[in-house]
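Trainee: What follows is a protein structure lacking sequence information:
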């Protein structure tokens, strides 16, 4: 049994924590739709996640549970993912027949982002050997205290339907559905300012 303890992640642990995210998303429907081959997934996804949420390390908004068992990368208002790094991570690795659909999915994700200042959660995951320990819930509680101090809304996209109930328990509401071609469903969710 593990007792979740959450703290701000240190930049020196960035590579190790990105590895935790890669493990945590190994069976994620969207991640594996984009990169279905194991070797390609393991080779590319760390760089993709670093581009997607890595700027959290520069803003004291990368949170870690139990020295790396779980990780959440939150981007504060006016901080965007590094799209160039994300594109470079997948370049020449995503199947050509998925390229247009994935690009359209990313574009649709942008349509759901609130226009007002908000906190954004690009990625949250736990090492699979610690699933069920409450790490995701503790990571959410910790980060949302900071979001609430700012009295701002929070936004995320759930790439796995299993996680929607976790987000709903923390006040997020489904605001749409993104599905392109034969992709799995991505679920945008917003939590109103408190």
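Mentor: Done, it's in. These numbers were taken from a predicted model, which means no experiment stands behind them.
Trainee: make it CA atoms for all contacts and neighbour counts henceforth
Mentor: Noted.
Trainee: what about residue 141, which helix or strand?
Mentor: Applying DSSP states H and E as the criterion places residue 141 in helix 135-149.
Trainee: all helices in the chain, in order from the N-terminus.
Mentor: Assigned helices in the chain, in chain order: 14-24, 29-34, 38-53, 83-90, 96-112, 135-149, 164-169 (criterion: DSSP state H).
Trainee: what about versus this one:
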């Protein structure tokens, strides 16, 4: 039987946070953000909760019907503006406000999750720096599969419906791979390295990856 995928809602928040926490507890980037094991066990769920709340409010979360995997997506607008001069001025004002809010986001996240941990803020700023500008695209913020179900094809199934829509609508997609295994999965789905990898200070490597619409 195929994997049944549905759109998550606010009532799924606890499930999503637990799933993200379990899937990423030993991820290289999570271990870099929270190097101490005990501190990571207690604080990492708070970071996953913040991510969940953000995407539930502003994006889309897909989850398998059995609750074993989820994918968090955001829609990123293009950086071009059309219209007359007055409209352009208004759009630029909105863009400036959005940019200021985005630049404050990592600092607010750090304050809410782990104020004494500068890496909570730094990871947000570094990934924002490598995020490509250009056309509107779908951004895979995170994808998580319960550890006991990894290798069963759930990640591929979760991404398939969104990538199929991207192909139909001629919409690119973007993500950052946080480990070599996930990078290989994304390459099989049509993603390619976008620019140089990000080497976290004294930490692991992340790969920005871009997928042009296919078919």
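Mentor: Yep, that arrived. Please read these numbers as outputs of a predicted model, since none were measured by experiment.
Trainee: Give me the TM-score for this pair.
Mentor: Scored against TM-score structural alignment, normalised by the length of structure 1, the superposed chains reach a TM-score of 0.83; 187 aligned residues with a C-alpha RMSD of 2.6 Å.
Trainee: any chance of the helices of structure 1 in JSON lines, with distance to residue 191 of structure 1 and mean neighbour count too?
Mentor: Formatted as JSON lines, the helices of structure 1 follow (distance: least, C-alpha to C-alpha, whole Å; neighbours: other C-alpha atoms under 10 Å):
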{"stretch": "helix 14-24", "distance to residue 191 of structure 1": "23", "mean neighbour count": "21"}
{"stretch": "helix 29-34", "distance to residue 191 of structure 1": "22", "mean neighbour count": "18"}
{"stretch": "helix 38-53", "distance to residue 191 of structure 1": "19", "mean neighbour count": "19"}
{"stretch": "helix 83-90", "distance to residue 191 of structure 1": "24", "mean neighbour count": "16"}
{"stretch": "helix 96-112", "distance to residue 191 of structure 1": "13", "mean neighbour count": "14"}
{"stretch": "helix 135-149", "distance to residue 191 of structure 1": "10", "mean neighbour count": "18"}
{"stretch": "helix 164-169", "distance to residue 191 of structure 1": "9", "mean neighbour count": "15"}
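Trainee: Looking at those helices, which is nearest to residue 7 of structure 1?
Mentor: helix 135-149 (8.2 Å; C-alpha to C-alpha).
Trainee: ok now that closest one, how far from the chain's centre?
Mentor: Per C-alpha atoms, centre = their mean, to the nearest Å, the displacement of helix 135-149 of structure 1 from the mean C-alpha position of its chain is 14 Å.
Trainee: ok, so what distance separates residue 42 of structure 2 from residue 208 of structure 2?
Mentor: 29 Å (C-alpha to C-alpha, to the nearest Å).
Trainee: list the contacts for the equivalent of residue 173 of structure 1 over in structure 2?
Mentor: In structure 2, the residue matched to residue 173 of structure 1 (TM-score structural alignment) is residue 192. Going by C-alpha atoms under 8 Å, 6 or more residues apart in numbering, residue 192 of structure 2 touches 186, 209-211.
Trainee: Narrow those residues to those that are buried.
Mentor: Neighbour counting by 16 or more other C-alpha atoms under 10 Å classes 186, 209-211 among the contacts of residue 192 of structure 2 as buried.
Trainee: For my notes, please list those in CSV and give distance to residue 201 of structure 2 for each entry.
Mentor: Putting those into CSV (distance: C-alpha to C-alpha, whole Å) gives the following:
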residue, distance to residue 201 of structure 2
186, 24
209, 20
210, 23
211, 27
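Trainee: from those, which single one is nearest residue 16 of structure 2?
Mentor: residue 186 (21.7 Å).
Trainee: still on that earlier bit, between the buried ones among the contacts of residue 192 of structure 2, which is closest to residue 90 of structure 2?
Mentor: Among those, and counting by C-alpha to C-alpha, the member closest to residue 90 of structure 2 is residue 210, at 29.9 Å.
Trainee: Under the alignment, what does the closest one map to in structure 1?
Mentor: Residue pairing (TM-score structural alignment): residue 210 of structure 2 is matched to residue 190 of structure 1.
Trainee: Apart from its chain neighbours, what residue comes closest to the counterpart of residue 159 of structure 1 in structure 2?
Mentor: Using TM-score structural alignment, the equivalent of residue 159 of structure 1 in structure 2 is residue 178. Closest residue to residue 178 of structure 2 apart from its sequence neighbours, by C-alpha to C-alpha, 6 or more residues apart in numbering: residue 206 at 4.9 Å.
Trainee: Let me see the contact set for the one you found.
Mentor: When contacts are counted by C-alpha under 8 Å, 6+ apart, residue 206 of structure 2 touches 176-179, 197-200.
Trainee: got it, and residue 179 of structure 1?
Mentor: Neighbours of residue 179 of structure 1 in contact, by C-alpha under 8 Å, 6+ apart: 105, 185-186.
Trainee: From residue 101 of structure 1, how far off is it?
Mentor: 9 Å.
Trainee: what's the answer for residue 81 of structure 1, then?
Mentor: Residue 81 of structure 1 is 20 Å from residue 101 of structure 1, by C-alpha to C-alpha.
Trainee: looking at it, residue 124 of structure 1 is touching residue 23, isn't it?
Mentor: No: counting by C-alpha atoms under 8 Å, residue 124 of structure 1 sits too far from residue 23 to count as a contact (11.2 Å).
Trainee: Out of the helices of structure 1, the one nearest residue 8 of structure 1 is which?
Mentor: helix 135-149 (9.5 Å).
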